[in-house]
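Engineer: What would the 3D arrangement of this be:
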Amino acid sequence: MDKTLTTGTHAPPETPERYRDILALMEAGRIRIAEERARALLAETPDDADAMALLASVIVKSGQFEEAERLLQQTIKLTPREPAPWLNLGRLLQQTGRWGDALEHYRHAANLFPKNPLIAMTLGQLYQRASRFTDAEAEFRRAIEQKPRAPYYVQLGMVLLRQDHIDQAVEAFETAIAKNPKLAAAYGNLGNAEQKRGRMEAAAAAYEKAVALNPKDTLSYVSFGMAQLKLGAAREAAEIFERALGQHGAERRAAAWLPYARAQEFGEMPAGYRAEIAGLVSRVTLTPPDGYGDMDELNRALAAALAEDPTLTWEPPGKATRKGGQTGLLLDAPREPFIAFEKRLRHAIDAHFDGIVKKPGHPYYGQVPRTYHLDLWGTLLSEGGHQHSHIHVGGWMSGVYYIALPPSIGQGTENHDGWIEFGHPPPEFDANFEPKTVSYVPREGDAFFFPSYLFHRTLPFSGDVQRISLAFDVKPTSWR
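Structural biologist: I've put the predicted structure just below:
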């Protein structure tokens, strides 16, 4: 989603050169001087919406989000029938992680500007983030009606693919390619659709074309490696994953699949893989937040809130959950008790980061986040419920916190019912080697932290008491 503020409406004829000077200072990284000049400009023309938008675009660079929001709200009051101020405020809400507010803001804007394709596209992307795929599809189609651009067809194809409308998705990607044969993203997503159709050769060809058009398209490059792995070319796949990690840094899927590619090549997992997993997984016991006497009280409040959450969906499409329900992103519209939980979770995460010793070149320990967004969602598993092996492509570090556990959770070395297991490849992968896994018993009040690229799954359990947990992704916005 585009989250860059623009200067909004047309600049008055007497000020374009001063605008350009301020924008040039921003581009050069001279934010303090740009801010001084933008404030001077606004002081001369205090009712100029463009000058307000320009100052807002400068001060967000130094984290002055509250003042930027006030300025952008004022631009809307001054020019309510212009779409640019609405877009600018929406981008600020996205930039600061206020996803629920952004969604409501763009819904309002879409009603005011029903023929603006950019507003429709952004609203569709926000619906897609919230797993409201039908609503997202409707917005993408509305944008296409106004401006049938190739990137819009790519977005439409992506949301169709999330709904398993594979043939329609292929048609959308092919339409995008017909409109712009040099659009790498269209070929990369076409490869994803061909994989879902089981046409690995066609998928590999599409990924290869995407990379040829854009050598920096890491997603398609790694997907090309995954297609090679499924075609039986394990050595070639491993070399692709190694090059991706060497050239593009800690790419999640490359780090996840490299050990399996080497194991597929040699017929066994690398020596010491279990010890490596153990060194990547951390168990943390959380402490009660303010307002709660103990973790039991917090857990009861969390369980009740999850059971009543309106976004709770049974076996949501595109997710790993089976025989259970999963909520949407709970911090997009934050409320208690999740606000209190987030504060304690962030405290534990920050303490964990303080203890990390950096290892240059390592896909997880190579760098440590300074600031980050946090995605949080709930999972409620019933008898036989589980999550098949998966990774979190959008995260850097992921984790799970246990709210309530059934008494049937396994307690011995031979009984791992309901445990979390790391290291097993996903079910669609036809491994010719014996996986090496590490399992941990969950405990109420405990959390596990682990790199998002580490494959993990929950094992089925019996009994009529639900297994309730909160999962989360850490998405860095800056590094230490």
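Engineer: switch to C-alpha atoms for all contacts and neighbour counts from now on
Structural biologist: OK.
Engineer: The nearest residue to W396 once chain neighbours are set aside: what's it in contact with?
Structural biologist: Leaving out its chain neighbours, the residue that sits closest to W396 by CA to CA, 6 or more residues apart in numbering is S452, at 5.2 Å. Each residue near S452 by CA atoms under 8 Å, 6 or more residues apart in numbering is listed here: R252, I391, H392, V393, G394, G395, W396, M397, S398, D473.
Engineer: Next, the second sequence, to be compared with the first:
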Amino acid sequence: MQLSEALSLAIQHQNAGRTAAAAEIYDRILEVAPENPPAATLRARIHLKEGRLDEADRLTETATRAAPDFMQAWNARGDVLDARKEPEAANAAWRRSLVTGPENTGPFVGLGNQFQLDKEYGAAEQAYRRALAGQPGNVPAANNLAQALLIEGDAERALAATDRVLARDPNHVRATAYRSVALEELGRYDEVDRLIAHGSATRPIRFPVPGGYRDHVGFNAALSEEIRNHPNISGNLDPLRRAIRGGAFVPQLFDQKGPAIAAFEQMLAAGLNDYIAGLSRDPSHPFFARIPDGYAVNIWANILGDEGHQSAHIHNAGWLSGTYYAAVPETVRPDDPERAGWLEFNRPGYGIPYRGTRKLEAICPELGMAVVFPSYVWHSTIPFRGGGERISIAFDLHIDG
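Structural biologist: I've put the predicted structure just below:
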């Protein structure tokens, strides 16, 4: 097979999602022609997606050296350098991409993201708009434009930016979250309340005590102890990737199940199935339109101490999200006017200030209770003081298929 035919076949595999087959062909091409720019660039893309940054860096450097005017190589190199947290070098590569291919709009998203990090929101807005001029359906550009506009306080244009995304994907989590912020700032409260759906979609779930335990106090004490001693526990958290502040994090909680965690898994599954069975389908609603027949659960635990909290965030990959409370400090009380330790809704995160005029909804945690909500709903934990631990188990439901 000629190199051009092999490259064409690999691209077909890659476009169809057959990444392993594509990678194998790219590797064979690079054995014969180590500096083949398209093969090096596209193989680097696969390495980047899989987190193998050293290999992606080596291949994009090879491609740009072999073909200094190859736009896609510079574009990929910028993405790799951005993933390596080298923003200045990434910007230089993206700009080189634009010089070699002025019609290329992809790098403008990366430039806009860097402008946002530097708090140059006007420049970020221009970069995202340039990306959208060339690619009107560019979802990251439209979403990030909405974020920049909300930070600057331009709710009308932010709303229009979310319309771009939702016209293509009416259930897009991040666009729906940004839309709720814009609607709140514009005083369109009925539309916000319909999205959040307090009392139906967003509400507490109370569980019966699992078999073998006398009461919730005993069960949750055992559950908390297993969480504290879980082998996956980590206190070294990246604030850019996790919303927790001042605490510990236990990913993949179900990797190791003691008796209490195993009982919790069964209890949670029964409660979620009952919750889903009680929902009514509504094709015009981004949450109620997607009530699943089957789902998968991603689950983790958070341990918070004094001043610990969860900053405002959403869960981009979920349909339904929630938090179960295994330990609640005595200082977290339903009669507290400051609502310390409560779960608060609708305060936006990601640098967007809250400019609404309404008092935000919040729910006081209770031992043995979970609070569930659509994954696009902004939520955060108000810091608490006075000692004790707040141990919660967070989860996302992902629709099968």
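Engineer: TM between them?
Structural biologist: Both chains were compared after superposition, and using TM-score structural alignment, normalised by the length of structure 2 their TM-score is 0.75; 361 aligned residues with a CA RMSD of 3.9 Å.
Engineer: re the thing from before, so what does the residue nearest to W396 of structure 1 match up with in structure 2?
Structural biologist: In the superposition onto structure 2, S452 of structure 1 corresponds to S375 when matched by TM-score structural alignment.
Engineer: what's the spacing between that match and A394 of structure 2?
Structural biologist: S375 of structure 2 is 12 Å from A394 of structure 2, where distance means CA to CA, to the nearest Å.
Engineer: and for these two, which residues touch both?
Structural biologist: Taking CA under 8 Å, 6+ apart as the contact definition, S375 of structure 2 and A394 share the neighbouring residues S321.
Engineer: on contacts alone, who are the packing partners of the top helix by length along structure 2?
Structural biologist: Criterion DSSP state H: the longest helix present in structure 2 is helix 259-277. Using 3 or more CA pairs under 8 Å, 6 or more residues apart in numbering; DSSP states H and E, the elements in contact with helix 259-277 of structure 2 are helix 216-228.
Engineer: So which elements touch the helix it packs on?
Structural biologist: Contacting helix 216-228 of structure 2 under the criterion 3+ CA pairs under 8 Å, 6+ apart are the following elements: helix 259-277, strand 320-327.
Engineer: So what touches the last one?
Structural biologist: In this case it means strand 320-327 of structure 2. Here strand 320-327 of structure 2 makes contact (CA under 8 Å, 6+ apart) with 220-221, 223-224, 315, 365-375, 389-398.
Engineer: Check the offset of that strand from the chain's centre.
Structural biologist: Relative to the mean C-alpha coordinate of its chain, strand 320-327 of structure 2 is positioned 17 Å out (CA atoms, centre = their mean, to the nearest Å).
Engineer: matching residues in structure 1 for whatever helix or strand comes next after the longest helix of structure 2?
Structural biologist: If you walk from helix 259-277 of structure 2 toward the C-terminus, the next helix or strand you reach (DSSP states H and E) is strand 295-310. Under TM-score structural alignment, strand 295-310 of structure 2 corresponds to residues 372-387 of structure 1.
Engineer: can you count the residues close to E276 of structure 1?
Structural biologist: As a burial measure, the neighbour count of E276 of structure 1 was computed by other CA atoms under 10 Å and equals 12.
Engineer: Please read the previous query as pertaining to L312 of structure 1.
Structural biologist: If you count neighbours by other CA under 10 Å, L312 of structure 1 ends up with 19.
Engineer: aligned partner of it in structure 2?
Structural biologist: In structure 2, L312 of structure 1 lands on S234 (TM-score structural alignment).
Engineer: Quick one: closest of the helices and strands packed on helix 216-228 of structure 2 to D118 of structure 2.
Structural biologist: With CA to CA as the measure, strand 320-327 is the member of those nearest D118 of structure 2 (31.1 Å).
Engineer: sorry, back to before: measure the residue nearest to W396 of structure 1 to H373 of structure 1 for me?
Structural biologist: Relative to H373 of structure 1, S452 of structure 1 is positioned 14 Å away (CA to CA).
Engineer: same question, A307 of structure 1
Structural biologist: In this structure, A307 of structure 1 and H373 of structure 1 are separated by 25 Å, where distance is defined by CA to CA.
Engineer: ditto for R39 of structure 1
Structural biologist: As judged by CA to CA, R39 of structure 1 and H373 of structure 1 stand 30 Å apart.
Engineer: And P360 of structure 1, by the same measure?
Structural biologist: Remark: distance between P360 of structure 1 and H373 of structure 1 (CA to CA) = 24 Å.
Engineer: Of the two, give the one with the bigger neighbour count.
Structural biologist: Set side by side, P360 of structure 1 and H373 show more neighbours around H373, with 15 against 10, by other CA under 10 Å.
Engineer: so what's R283 of structure 1 closest to, chain neighbours aside?
Structural biologist: Nearest in space to R283 of structure 1, with sequence neighbours left out and distances taken as CA to CA, 6+ apart, is F448 at 4.6 Å.
Engineer: secondary structure element for the residue sitting nearest the centre point of structure 1?
Structural biologist: When structure 1 is reduced to its mean C-alpha position, the closest residue under CA atoms, centre = their mean turns out to be G394, at 3.8 Å. When elements are defined using DSSP H and E, G394 of structure 1 is found to belong to no helix and no strand.
Engineer: my read: it touches K475, true?
Structural biologist: Yes. Between G394 of structure 1 and K475 there is a contact at 7.3 Å, judged by CA atoms under 8 Å.
Engineer: Now do the contacts for L3 of structure 2.
Structural biologist: When contacts are counted by CA under 8 Å, 6+ apart, L3 of structure 2 touches I29.
Engineer: Now do the same contact list for R385 of structure 2.
Structural biologist: D306, E307, T331, A340.
Engineer: And what about the counterpart of it in structure 1, helix, strand or coil?
Structural biologist: Aligned counterpart of R385 of structure 2 in structure 1: S462 (TM-score structural alignment). Secondary structure state of S462 of structure 1, per DSSP: H, G, I helix; E, B strand; the rest coil, is coil.
Engineer: for the one 10 residues further on, same thing?
Structural biologist: When the structure is split into helix, strand and coil by three-state DSSP, F472 of structure 1 lands in strand.
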